[in-house]
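Peer 1: below is the structure, and that's it, no one-letter string:
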C-alpha cells in the first residue's frame, strides 16, 4: 500500500469514527464556525467606526482574512498528530509504536486524526472570500485564480511547518512548547491585516524571521493588483509564497534531527 492510499484509509477511518455521533460532529463544526465568525465581526466593527485604515478598506482586509483562514484550516486539518505529539506520543512513549511500523513516523502522524470540526473555519473563510469579492467588485481571472491557489498552498505549507517545528521541539522539551502557539494561532491573527499596520521591527520579523508576510500579505497584493506601499518590488509579490515551502523543508530537517536524538521513555 502506497502512502496516498494509506492516508485515504486513515482519513476514512477517522471520519467514520466521528460520524458515529453525527450530532456531536456537526455541533463541533458549527462551534468552530461561530467562534471564528466573531473575529470578522470585530474587524468589521473597527472599520465601521474608523472607515479605511491607512488606505485599506474592509473588503481588502477581508481578502487577507479569507486566504489566511483557508490556509490555516487546511494545515490544522492534516497536522493534528504533530499538534498533540508532545503529550500524546513523546511523554507517553507511544512514539516507539510508530517507529516500529514499516511506514514513516511523519506519515502516521498526518493520519493520526482528521477532525471534521476544522471544516467550520474553512467554510467561514470561504464565505468571507466570496463576500470580499462582491464588496470589491473583484473580477477573477485564470491568472488570479492560479495565484490564489498558489498563495493557499504556500500558506498551508507555512503553517504545517510551524506545527512540525512544534512537534520537533518535544524531543528536547518532552512537551510541545505553548510559546509556539504564538506563531501558529497568533500568526493567523497577524496575517489578517496588511503589513503596513505593524511597527517596523514586527514587519521585519514577519518577513525575514517567520515569513508569514510572504504567504499572506505580498501575494494578496499581487491578486488585488496593488503595488506594495512599503516598497517591495512587484516581481517579488507573486513569488513570495515559495517561502512557505522553504520553511517546510527546514521543519522536516529539524524533525529528522529530533527523531535521531529520540531515546524513548525508558519504561
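Peer 2: All right, it came through fine. Small disclaimer: the values here were computed from a predicted structure and weren't measured. Residues are numbered from 1 along each chain as shown.
Peer 1: drop to CA atoms for contacts and neighbour counts, all remaining ones
Peer 2: OK.
Peer 1: can you confirm residue 208 is in a strand?
Peer 2: No: if the criterion is DSSP: H, G, I helix; E, B strand; the rest coil, then residue 208 is helix and not within a strand.
Peer 1: and the gap between it and residue 240?
Peer 2: 11 Å (C-alpha to C-alpha, to the nearest Å).
Peer 1: which one of these two is surrounded by more residues?
Peer 2: Taking neighbours as other C-alpha atoms under 10 Å, residue 208 and residue 240 compare with residue 240 leading, 23 against 12.
Peer 1: residues touching the nearest residue to that one once chain neighbours are set aside, list them.
Peer 2: Leaving aside its chain neighbours, residue 240 sits nearest to residue 214 (4.7 Å; criterion: C-alpha to C-alpha, 6 or more residues apart in numbering). Residue 214 makes contact with 207, 237, 240-244, according to C-alpha atoms under 8 Å, 6 or more residues apart in numbering.
Peer 1: cutoff 10 Å now
Peer 2: Residues in contact with residue 214 (C-alpha atoms under 10 Å, 6 or more residues apart in numbering) are 151, 154-155, 158, 191, 206-208, 220, 236-244.
Peer 1: next up, a structure to set beside the first:
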C-alpha cells in the first residue's frame, strides 16, 4: 500500500507537468485520438465491400474495436512507459531504479504516466456509445457489470502483455520493436473477430496471449451471439480471472528477468 501511495504521488506529478502545457497536451490527445481512429477507418472501408466479417456484421466488429481500443488505451496510458526500459538498460540508469526503495515496475510506470493517451480511450468510448445505442442488446444487471469490468480486465491483460513483452529487453540489446509487435499488434488483432484468423493464430491470440478475452468473448456474451468456432458462451465471463492470471505470469517473468540483470559494468 505504501508503494502504491508513492506511485500515486509520482503519477499526479506527471499529470500536473503535462497539464502545465495545455496546448501541447490537447494536441497530443488529439493525435492519439486520430491514431485510434485510423483503425476505425480501416474497418469502415472493409465493410464498404463486405456485409460480414468472420460471421459478424459491422455492429459486432465495432463492439470488438471499441472494447479493445478502450482496454489498450487504458493500459498504454498507465504502463506504456515501460517501453523506455531498453534505454534505461543501455544507459545504465536501470541500476538507479534498483537502488530506490520502491518496486521497479511501479517506478517505470510512474516515470512517464501518459495521460495524453486518453485520446485513444475517448475515440473508442465514442464508438462504444454509438454501438450500444444502435444494437439490440437485452440488458440485465449481469451484462451491465460485464460491460463495466471488460475494459478494466482488458487493460490489465494488455498491461501484463506490456510487461512480459518488454521483459525480453534484459536478454536482447534492443527488443523494443519485438515488444511492439505483441503490444500494438495485439491491439490491432483484438479489434477483429478471431474467427478470421488461421488455426495457429487463433491459438496464439486466444490462449497463449489471451487477447480473445479482451473483447471477443465478452462481446459475444453481450450480444448473445454464438461463437462461430463453437466456444462455450461462459468464456465471456472469464475476463477478470484471465486478467489476474496474466498479471501473475507477467510478474513472474519480470521477476526472473530482473534477477538475471547484471548491469552495464559502468
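Peer 2: Happy to help now that I have it. Please read all numbers here as calculations on a predicted model, not as lab measurements.
Peer 1: among the contacts of residue 214 of structure 1, which are in strands?
Peer 2: Using DSSP state E, the subset of those located in strands is empty.
Peer 1: keep only those of those that are in helices.
Peer 2: Judged by DSSP state H, these include 151, 154-155, 158, 220, 242-244 as members of helices.
Peer 1: and those residues, which two are furthest apart?
Peer 2: Farthest-apart pair in these is 158 and 220; separation 15.6 Å (C-alpha to C-alpha).
Peer 1: neighbour-wise, which of the two wins?
Peer 2: Taking neighbours as other C-alpha under 10 Å, residue 158 of structure 1 and residue 220 compare with residue 158 leading, 30 against 26.
Peer 1: would you confirm that the more buried one contacts residue 74?
Peer 2: No: with contact defined as C-alpha atoms under 10 Å, residue 158 of structure 1 does not reach residue 74; the gap is 11.1 Å.
Peer 1: pull the residues that contact stretch 101-115 of structure 1.
Peer 2: By C-alpha under 10 Å, 6+ apart, the list of residues contacting stretch 101-115 of structure 1 from outside reads 2-4, 6-15, 18, 25, 28-29, 76-85, 89, 95-99, 164, 252, 255-256, 259.
Peer 1: and with 8 Å instead?
Peer 2: With C-alpha under 8 Å, 6+ apart, stretch 101-115 of structure 1 has contacts from 3, 7, 10-11, 14-15, 77-82, 98-99.
Peer 1: same check on stretch 66-74 of structure 2?
Peer 2: Residues contacting stretch 66-74 of structure 2 (C-alpha under 8 Å, 6+ apart): 36, 117-122, 124-125, 127-128, 150-156, 158, 187, 190-191, 214-215.
Peer 1: mind listing the helices for the stretch 151-267 of structure 1?
Peer 2: Using DSSP state H, counting those that start in this stretch, the helices of the stretch 151-267 of structure 1 run over residues 181-190, 200-204, 212-216, 218-224, 242-261.
Peer 1: what range in structure 2 does the first one sit on?
Peer 2: If I follow you right, that is helix 181-190 of structure 1. Matched against structure 2 by TM-score structural alignment, helix 181-190 of structure 1 falls on residues 180-189.
Peer 1: check the gap between residue 190 of structure 2 and residue 219 of structure 2 for me.
Peer 2: Separation of residue 190 of structure 2 from residue 219 of structure 2 (C-alpha to C-alpha) stands at 11 Å.
Peer 1: contacts only, for residue 28 of structure 2.
Peer 2: Residue 28 of structure 2 touches 116-117, counting by C-alpha under 8 Å, 6+ apart.
Peer 1: separation between the alignment partner in structure 1 of it and residue 117 of structure 1?
Peer 2: When structure 1 is aligned by TM-score structural alignment, residue 28 of structure 2 is paired with residue 28. The gap separating residue 28 of structure 1 from residue 117 of structure 1 is 5 Å, by C-alpha to C-alpha.
Peer 1: neighbours of residue 255 of structure 2, how many?
Peer 2: 14.
Peer 1: neighbours around the closest residue to residue 128 of structure 1 other than its chain neighbours, how many?
Peer 2: In this structure, residue 128 of structure 1 finds its nearest non-sequential neighbour in residue 66, 5.7 Å apart by C-alpha to C-alpha, 6+ apart. Other residues near residue 66 of structure 1 come to 28 when the count uses other C-alpha under 10 Å.
Peer 1: what range in structure 2 matches the one helix or strand residue 66 of structure 1 maps to?
Peer 2: Secondary structure assignment for residue 66 of structure 1, by DSSP states H and E: helix 58-78. The counterpart of helix 58-78 of structure 1 in structure 2, using TM-score structural alignment, spans residues 58-78.
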